[in-house]
Structures are given as C-alpha cells and as structure tokens.
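Participant: got a predicted structure here, sequence first:
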Amino acid sequence: MKHPNFVLWLMAILVYAFLYIPLIVVVVYSFNDSRLNAEWVGFTLDWYGKLFRNEEMLIAARNSLIIAVSASVLATTLGTMAGLAIHRYRLKVLPILAFTPVAMPEILLGVSLLLFFLQVLNMTLGLVSVIIAHTTFSIGFVAIVVRARLQGMDESIFEAARDLGATPWQTFRLVTLPLIMPAIIAGALMSFTLSIDDFVITFFTKGVGEPILPIQIYTMIKIAVTPEVNAVSTLLMLLTLALVMLATRFDKTILHGR
C-alpha cells in the first residue's frame, strides 16, 4: 500500500513543480539587478519603481481595469438572470445558449466577435468592443455558479414565501437574492479575473489606439523579457491569485449551502 502512495505523491509533486516553478522564476527575476535578465546579478526594487513611472503601462493597466470592472458587472447581471432562467424554466436550449461561449475555443470566439463587430455592426473597435467581448464569454461562468447554488437550495423556502403572501419580486429580493449572493459574488470575481488577463479575445477585438495590459506585455516581450516585464507579470499574478482565493472562499460557501 505504501508504494502506490509514494508514486502518487511523487507525481503530484512533479505536476505542481511544473506548474509553479516557472511562476516562482518570474517573481524572483523581477528583483534582478540586470536589464538582460539572463543571469542573477543582485537584488533591486528599481524595476517596480520604473514600472510605476511608465505612463504607457499605467494607461494600459487603467484600461484593463475599466474593461474588467465593466465586463464583470454586465456579465454578473446577465449571468445571474441566465442562471435563474435555466433553473426555473428547464428549457434545454437555455443551457446551450449560456454555456456555449465557455466551451468554445477562444480563438474561434475572438474571430467570430471580430467579424460580428466589423461586418454586422460596422463598429469601430476599441474599449467598448472589448467590454462586449469579455462580457460574452464571462456570462456562462456566472450562470454556471448561480445555477449550482440554486440547485442546492430547498424549494420549500420559496413556497413558504409565496404562502405567506410575498409577491414574486418580494420573494426574489428578500429570499432568493440573499441566498444566491455568495454565488453572485464568486461569479463576479471570476469574471473580473478572466477579463483582466485575457489575451486572445482581447487581441482580436481591441483594434488600434488605447493600450490594454495583456497586449502591452506581449508587445514588451517581443523585444526582450526584461525584469520590468517580470515585475508587471508578478503584480498581475498577485492580483489574479487574490481574486481566485476570494472566489474559492465563496465557492466553499456555495457548496456548504451557507
């Protein structure tokens, strides 16, 4: 019995090492006192200072935050309504419509949205088109989380509210909404995380003009992977990790029904 356990632990360690050692290297070399970043020279915080003085990078970060906040608000609102509709009406077409963007390859979704914006809407690509695109692929994730929360709830709660004379709106506002709020928050955090570091769909739908953080990072690494690139990647990684941890906490609340 010990041998299989040892092999299982060894494989787990190797898998996690493969996943996290590159991330650790990125963080460590963001403090490297060498522009070439080919070998470790010494410790410095200068790259973070230079990063916060880089006006173009700050504009890109601001644009990414605007896109992520706007997309997460829209996706959370529409995804919550989609999750409620899927749970209530049980129509087979509703899950297909809501969850297809989740399963669709990003490059296919990006190309489809690009053609839709240009050929159907005759729309100028920019921040608005990116917000719409990010909202599109985030709705399904929110709907999945909200639907999972609703499926774990006791239907007798809603029946009791109706028996006590509550209108459908009062039942939703006073009973349903507070109970699904952890799922809504988890979906919002997930949408924000997916939006702020998305590259493929952003690349196809941003157009020219305003810089956006993932595209700006890609532009920088085409020249060389400098410690400044490592610094912005580290900050983005920390933000993403914090949001994932928050979303995980709310997911645990959903699973335990609290």
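Facilitator: In hand now; what should we look at?
Participant: could you use CA atoms for every contact and neighbour count after this?
Facilitator: Noted.
Participant: give me the most central residue, this structure.
Facilitator: Nearest to the mean C-alpha position of the chain, by C-alpha atoms, centre = their mean, lies Leu194 at 1.8 Å.
Participant: so where does it fall, helix or strand?
Facilitator: helix 177-196 (DSSP states H and E).
Participant: and the gap between Ile132 and Lys206?
Facilitator: 11 Å (C-alpha to C-alpha, to the nearest Å).
Participant: and the one helix or strand Leu243 maps to, what does it pack onto?
Facilitator: Per DSSP H and E, Leu243 falls inside helix 227-256. For helix 227-256, the packing partners by 3 or more C-alpha pairs under 8 Å, 6 or more residues apart in numbering; DSSP states H and E come out as helix 2-29, helix 46-52, helix 127-151, helix 177-196, helix 213-221.
Participant: got TSV for those helices, with distance to Lys92 too?
Facilitator: Conversion of these to TSV gives the following (distance: least, C-alpha to C-alpha, whole Å):
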stretch	distance to Lys92
helix 2-29	37
helix 46-52	50
helix 127-151	14
helix 177-196	22
helix 213-221	36
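Participant: nearest to Glu228, of those helices?
Facilitator: helix 46-52 (5.3 Å; C-alpha to C-alpha).
Participant: which parts of the closest one are buried?
Facilitator: Buried residues in helix 46-52, defined by neighbour count with 16 or more other C-alpha atoms under 10 Å: 47-48, 51.
Participant: and here's the other structure:
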Amino acid sequence: MLDGVKKMKSKIIKNFTLALGLFFLYFPILVLITYSFNANKRVMVWKGFSFKWYRELFQNEQILEAFLVSIKIASLSATFATFLGVMIGYALVRIKKIPLKPVYIFLSSTPLVLPELILGLSMLLFFISLNNIIGFPSSRGQLTIFISHVTFCIAFVAVIIQARLTDFDKNIEEAAMDLGYNYTRVLYKITLPIILPSIIAGWLLSFTISLDDLVVASFTTGPGANTLPIVVFSKVRLGLSPEVNALSSILMFILLILGLFYFLFNKKFKH
C-alpha cells in the first residue's frame, strides 16, 4: 500500500515537473504566434483576428531579401559543416594512432563552449589579416558569414558523429568483411547508412544555428549582406513590430516541419 502511494506521488511530481518545464518553454512561443494574428499595430493590445501582418510581411522587401540570404547561407554552411564534421568525427574515433589525439578532440569541441563574442571578433580579425596578406576576401559579406558559420558548426556535427560511432557495433562491419566486402564498401554500404540519422541531425542542428546566429554574423557581415537575425534585431531595437511576430511564427513552422521530418525518418529508420 505504502509503495503504491509512493509511486503515485513520484508519478505526480514527475508529471508536474514535465508540464512546468514544457509550459515555460512553449508558452512564450504560443503567445508570440497568437499575437502575430493581432489586427492592432500595438503588439500587446489585442484588437481582433487578422492576417494583416502576414500580408505586410510578404510585401516587405528588406525582410524577404534577408530571409533568402539567411536560408542560402544556412543551407550551404550546414552542408559543408556536415561534410567536414563527419570526416573529423570519423577520424577521431576510428583512427587509433593519432599523435596528440586528446588535443585534437579538445580542439574539435572548443567552439561549443567558446563565447560567440570571442568567436565573432576572432573571425573578424582573421579576415582583416587575411585580406592584408593575400587580398582575400576583398570585402566582408555573404562569403565571410558562410565561412564563419561553417567554422563553428563543424564542432556540433563532429561531436554528434563521435558520440554515434563510440556506441557503434563493429561486429557488423567485421561480418561484412568476412562476407567479402572491402573497407570502402563497408564504409559506404554499412557504416554511413547506419549513422545517417546522426548525419541528418547534425545538418539540421547546423542549419538552425546558422539561421539563428546574430553575434558572429554581425562581426563578419558587410554592406548588402544582412541576414534575417540582423534585420530583426535592428527592427526590435526601434520597438516591437507585428511583422516580426509573423516572421517568427513562419520560422517556427519551418523548423517544426524539419523536426517532424527528422522524427519520422528516424522512426522509420529504426524499424
């Protein structure tokens, strides 16, 4: 009887803690989405339901241009970061005899804990020094933002791949080799398909981080290369705008679709 009561109390506490955490996490987002349909220009004063600010948003050329720039940079940087991060993660786990291997592991994960302010400033100084030495890049813009985003997104992908390969059952690869597969065929036919969900997770994480970045992009951007976070931040400094609420809701929907795609793919992959 007492055990049953204790289990019930424990279950109630766990459910309450979970509900409280989800409330603090998602309630502000739900408020933002709700007020994106507010007909009033004053953001926090409800006047009525309307799609007015979504129509205004799609007529705002500055925001649309910044959105396209951000999507392009995020897609490219996530792709390059995933490609390089997979190679780094695979090498650090599978190649045993690497001199100073712990140092390389530490360096590959340092950007995870490095403040964005320091990372952005260091990338700015790097580009200035590089321009003085070889004349490249000639100016700061989309290319410098792309290089900067690839630089710190690689660390996220490398850590994910390292974690996946650490728990990888090597007996599967050994069995494939016993059946006549060489190392290259094992890599492409066995290893990569098994770690594919982790690769996709790394790409999605890199895409989200790049799309959301403000600090590093602010240091490395130039004329005509404003990303979406930079434009939104400049508008918020002048006061809350209903268009920003509408934009944020659309971004939430896009990221939700990507997350749902990964969830369904991962679930199907496991089965």
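Facilitator: That came in fine, so what should we check first? Note that the structure is predicted; figures quoted are calculated from it, not measured.
Participant: so which of the helices and strands packed on helix 227-256 of the first structure is nearest Leu164 of the first structure?
Facilitator: Per C-alpha to C-alpha, nearest to Leu164 of the first structure of those: helix 177-196, 17.7 Å.
Participant: what's that closest one aligned against in the second structure?
Facilitator: Aligned by TM-score structural alignment, helix 177-196 of the first structure falls on residues 192-211 of the second structure.
Participant: tell me who's in contact with the spatially closest residue to Ser218 of the second structure that is not a sequence neighbour.
Facilitator: Spatial nearest neighbour of Ser218 of the second structure, chain neighbours left out: Ile230 (6.9 Å); criterion: C-alpha to C-alpha, 6 or more residues apart in numbering. By C-alpha atoms under 8 Å, 6 or more residues apart in numbering, the contact list for Ile230 of the second structure reads 214, 217-218.
Participant: change it to 10 Å
Facilitator: 66, 70, 212-215, 217-218, 221 (C-alpha atoms under 10 Å, 6 or more residues apart in numbering).
Participant: mind putting the residues you listed into JSON lines with distance to Ile12 of the second structure, neighbour count and secondary structure?
Facilitator: Listed next are those as JSON lines, based on distance: C-alpha to C-alpha, whole Å; neighbours: other C-alpha atoms under 10 Å; DSSP: H, G, I helix; E, B strand; the rest coil:
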{"residue": "Ala66", "distance to Ile12 of the second structure": "46", "neighbour count": "20", "secondary structure": "helix"}
{"residue": "Ser70", "distance to Ile12 of the second structure": "44", "neighbour count": "26", "secondary structure": "helix"}
{"residue": "Asp212", "distance to Ile12 of the second structure": "36", "neighbour count": "16", "secondary structure": "helix"}
{"residue": "Asp213", "distance to Ile12 of the second structure": "39", "neighbour count": "19", "secondary structure": "coil"}
{"residue": "Leu214", "distance to Ile12 of the second structure": "40", "neighbour count": "19", "secondary structure": "coil"}
{"residue": "Val215", "distance to Ile12 of the second structure": "41", "neighbour count": "17", "secondary structure": "helix"}
{"residue": "Ala217", "distance to Ile12 of the second structure": "45", "neighbour count": "27", "secondary structure": "helix"}
{"residue": "Ser218", "distance to Ile12 of the second structure": "46", "neighbour count": "18", "secondary structure": "helix"}
{"residue": "Thr221", "distance to Ile12 of the second structure": "50", "neighbour count": "21", "secondary structure": "coil"}
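Participant: widest-spaced pair of those?
Facilitator: It's Ala66 and Val215 that sit farthest apart of those, by C-alpha to C-alpha, at 15.7 Å.
Participant: how close does the aligned residue in the second structure for His134 of the first structure sit to Thr220 of the second structure?
Facilitator: For His134 of the first structure, the aligned position in the second structure is His149, judged by TM-score structural alignment. Relative to Thr220 of the second structure, His149 of the second structure is positioned 10 Å away (C-alpha to C-alpha).
Participant: what do the two both touch?
Facilitator: Shared contacts of His149 of the second structure and Thr220, counting by C-alpha under 10 Å, 6+ apart, come down to 120, 143.
Participant: can I get the buried residues of helix 46-52 of the first structure in JSON lines with distance to Asp154 of the first structure?
Facilitator: Formatted as JSON lines, those follow (distance: C-alpha to C-alpha, whole Å):
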{"residue": "Trp47", "distance to Asp154 of the first structure": "54"}
{"residue": "Tyr48", "distance to Asp154 of the first structure": "51"}
{"residue": "Leu51", "distance to Asp154 of the first structure": "51"}
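Participant: which one of those residues is nearest to His256 of the first structure?
Facilitator: Tyr48 (40.9 Å).
Participant: and the nearest residue to that closest one once chain neighbours are set aside, how many neighbours?
Facilitator: Spatially, and ignoring its direct neighbours in sequence, Tyr48 of the first structure is nearest to Ala231 (6.0 Å; C-alpha to C-alpha, 6+ apart). Neighbourhood size, Ala231 of the first structure [other C-alpha atoms under 10 Å]: 25.
Participant: quick one: Leu189 of the first structure and Ser72 touch, right?
Facilitator: Yes: using C-alpha atoms under 10 Å, Leu189 of the first structure is in contact with Ser72, at 7.5 Å.
Participant: return every residue with contacts to both of those two.
Facilitator: With C-alpha under 10 Å, 6+ apart, Leu189 of the first structure and Ser72 have common neighbours 142, 195.
Participant: on that earlier part again, please identify the buried residues of the match of helix 177-196 of the first structure?
Facilitator: Buried, per 16+ other C-alpha under 10 Å, within stretch 192-211 of the second structure: 194-195, 197-211.
Participant: ok, stretch 262-271 of the second structure next?
Facilitator: 262, 266.
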